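# here you go, sequence then predicted model.
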Amino acid sequence: MAALEHDRSRLGRSSTAERVADILRERIIEGLFVPGERLSEEAIGSALGVSRNTLREAFRLLGHERLLDHKLNRGVFVRVLSAADVADLYRMRRVLEGAAVRRCAEASPEALRLIGETVEEAERSASDDRWQDVGTANSRFHQALVALNQSPRLDETMRQLLAELRLVFHAMRNPRSLHEPFVERNRLLLGLLEARRAEDAATYLEIYLDDAERLLLQAYEPAG
């Protein structure tokens, strides 16, 4: 819980449930709490210095985001996604990201620069064999893609979707097998966006997501 004790300073004097939920969400996405793990109200509340009521409200918010499961008489657990959950997440990704790349002709140089930075970040991490960091950069790449829609609501939807998907990544024994094939493919997709080839980018993305979903489901080993 040392990491959470460090986070206490971020709460300030007004430790609202939303701010506590923000911290716990970040830590779940980072893998501090893994899928299937029971969250201790006492330990987390003590580490963050918040009341039980505030913490329970934060748990409730994260439950609505599908990151936590509340099990009667057992407690609160980090959610374990099923294969059906993964398939549904990819259905959403096809809608959000497909619409985004079709708007690449309208993309500002700044928007494309931000996408390019995530590609470079993944390439650096891959060269150092930091595959969890590659996964983080890949998530940022796809978040930046959805930003091409220029919709704060879609941005928020994508953030929640990617947070759920990270639960799957943390349950995998070999993250390199998932992330490595897409480092180069992100670079190729960026090239299509920079060339403003919207339909080619959309077709490429469709194949990309089909391959990613298939690879993920083949490798995914959810906790029992």
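Sure thing, it's come through.

# use CA for all of it now, contacts and neighbours both
Noted.

# same for the one helix or strand L114 maps to, what does it pack against?
Taking DSSP states H and E as the definition, one finds L114 inside helix 109-127. Contacts defined by 3 or more Cα pairs under 8 Å, 6 or more residues apart in numbering; DSSP states H and E place helix 109-127 against helix 131-146, helix 175-194.

# adding another structure so you can compare the two:
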Amino acid sequence: MRKFTATLSTAALIALGTVPTFASATPVVMGFEGVTADSDQIVPVTPYAEGGYTLTNTNRGDFNDGIFGKNASNSNGSATFVFCAYDSTCFGGTSIKLTGGAPFTLKSIDVGNWETGGPAGTLELIGSVLGGGTVTAVLDTGDAWATRLLSGFDNLLSVEFRGHTAYAVAIDNLVLDLSPSRVPEPGSLALAALALAGLGLSARRRIG
């Protein structure tokens, strides 16, 4: 019996000290589909909401943002979100802010230039992290669309997008997920309950 309670005590330490981390929802892909006809654009289109996330124009000019159909401009074959580069002559540059209802993770994003044959540029991402601090990334943009995987963009309150050099920047297929939370799974809860029972039994034996 002493060996059994010792085993339970060990299990208690393991169960209470190890709580698995897991995402609380399936990823959302912000893809801008079904908003406009293939050959048309919608301007302005912010704030734009999809899947619980919102894009907001932080300093609107005459022409700062729009969703373009798959037959418009430098398309990747589907609708895309386009905004003037932060430091371009595109009717006053802008930045776009992404927010969600809870801390989130930005896993990847598709990036390209809106203007075919225009100058290559960059897309600067500035993530505001829960608890303070920022995380940043700079992604190249050009005529060729590319999927950029991101690292460290977790527990975000918001992400600001700033295009540079290019006339306008196009983005698509933002893969977003709620940030992992330290919530015990049912199996871990059961193990913890069993382990606590073992600790209680062990304590009673010592008192007796």
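Cool, the structure landed. Computed from a prediction, not measured in an experiment: that's the story for all the values here.

# TM between them?
Once superposed, the chains reach a TM-score of 0.24 (TM-score structural alignment, normalised by the length of structure 2), with 78 aligned residues with a Cα RMSD of 5.0 Å.

# let me know which of the helices and strands packed on helix 109-127 of structure 1 is tucked in deepest.
Among these, helix 131-146 has the highest mean neighbour count (mean count of other Cα atoms under 10 Å), at a mean of 22.

# from the contact counts, what lies against that helix?
By 3+ Cα pairs under 8 Å, 6+ apart, helix 131-146 of structure 1 packs against helix 83-101, helix 109-127, helix 152-170, helix 175-194.

# what is the subsequent helix or strand relative to the last one?
It stands for helix 175-194 of structure 1. Trace forward from helix 175-194 of structure 1 with DSSP H and E and the next one is helix 198-219.

# just give me how far that following helix sits from the chain centre.
Its chain's C-alpha centre and that of helix 198-219 of structure 1 lie 17 Å apart, by Cα atoms, centre = their mean, to the nearest Å.

# in it, which residues are buried?
Of all the residues in helix 198-219 of structure 1, those buried under the rule 16 or more other Cα atoms under 10 Å are 198-199, 201-202, 204-206, 209, 212-213, 216, 219.

# follow-up on the earlier one: buried residues in the helix holding L114 of structure 1?
Neighbour-count burial for helix 109-127 of structure 1, with 16+ other Cα under 10 Å as criterion, is recorded at 111-112, 115-116, 118-119, 121-123, 125-126.

# which of those residues sits closest to D133 of structure 1?
Set against D133 of structure 1, the nearest of those by Cα to Cα is S125 (6.0 Å).

# nearest spatial neighbour of the closest one, skipping sequence neighbours?
Leaving out its chain neighbours, the residue that sits closest to S125 of structure 1 by Cα to Cα, 6 or more residues apart in numbering is V134, at 5.5 Å.

# let's have the buried residues of helix 109-127 of structure 1 in CSV, adding distance to Y90 of structure 1.
Shown next, in CSV, are these (distance: Cα to Cα, whole Å):
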residue, distance to Y90 of structure 1
A111, 23
L112, 23
I115, 20
G116, 23
T118, 21
V119, 21
E121, 24
A122, 21
E123, 24
S125, 25
A126, 24
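
# which two from those end up farthest apart in space?
Pairwise distances across the buried residues of helix 109-127 of structure 1 peak at 23.3 Å for A111 and A126 (criterion: Cα to Cα).

# from R159 of structure 1, how far out is the closest residue to L192 of structure 1 other than its chain neighbours?
Leaving aside its sequence neighbours, L192 of structure 1 sits nearest to A201 (Cα to Cα, 6+ apart; 5.6 Å). A201 of structure 1 sits 22 Å away from R159 of structure 1, going by Cα to Cα, to the nearest Å.

# tell me how far V111 of structure 2 lies from A102 of structure 2.
25 Å.

# more neighbours: these two, which one.
Taking other Cα atoms under 10 Å, V111 of structure 2 and A102 do not tie; V111 has more neighbours (27 against 16).

# burial measure for T5 of structure 2, as a count.
The burial count for T5 of structure 2: 19, using other Cα under 10 Å.

# which residues does it contact?
Counting by Cα atoms under 8 Å, 6 or more residues apart in numbering, T5 of structure 2 touches 198-199, 201-202.

# and which of those is nearest to V129 of structure 2?
Distance to V129 of structure 2, by Cα to Cα, is smallest for L199 among the contacts of T5 of structure 2, at 38.9 Å.

# so where does A15 of structure 2 fall, helix or strand?
A15 of structure 2 is part of helix 2-17, with elements assigned from DSSP H and E.

# for T54 of structure 1, same thing?
For T54 of structure 1, the element it lies in under DSSP H and E is helix 52-64.

# list the buried residues of that helix.
Buried residues in helix 52-64 of structure 1, counted by 16+ other Cα under 10 Å: 54-63.

# what residues sit buried inside the longest helix along structure 2?
Counting residues, the longest helix found in structure 2 (DSSP state H) is helix 186-207. Across helix 186-207 of structure 2, burial judged by 16+ other Cα under 10 Å covers 188, 191-192, 194-199, 201-202.

# try stretch 101-110 of structure 2
102-110.

# which one among those residues gets closest to R206 of structure 2?
Distances from R206 of structure 2 to these, taken by Cα to Cα, are shortest for P103, at 45.9 Å.

# hang on, that closest one is in a strand, isn't it?
Yes - P103 of structure 2: assigned to a strand according to DSSP: H, G, I helix; E, B strand; the rest coil.
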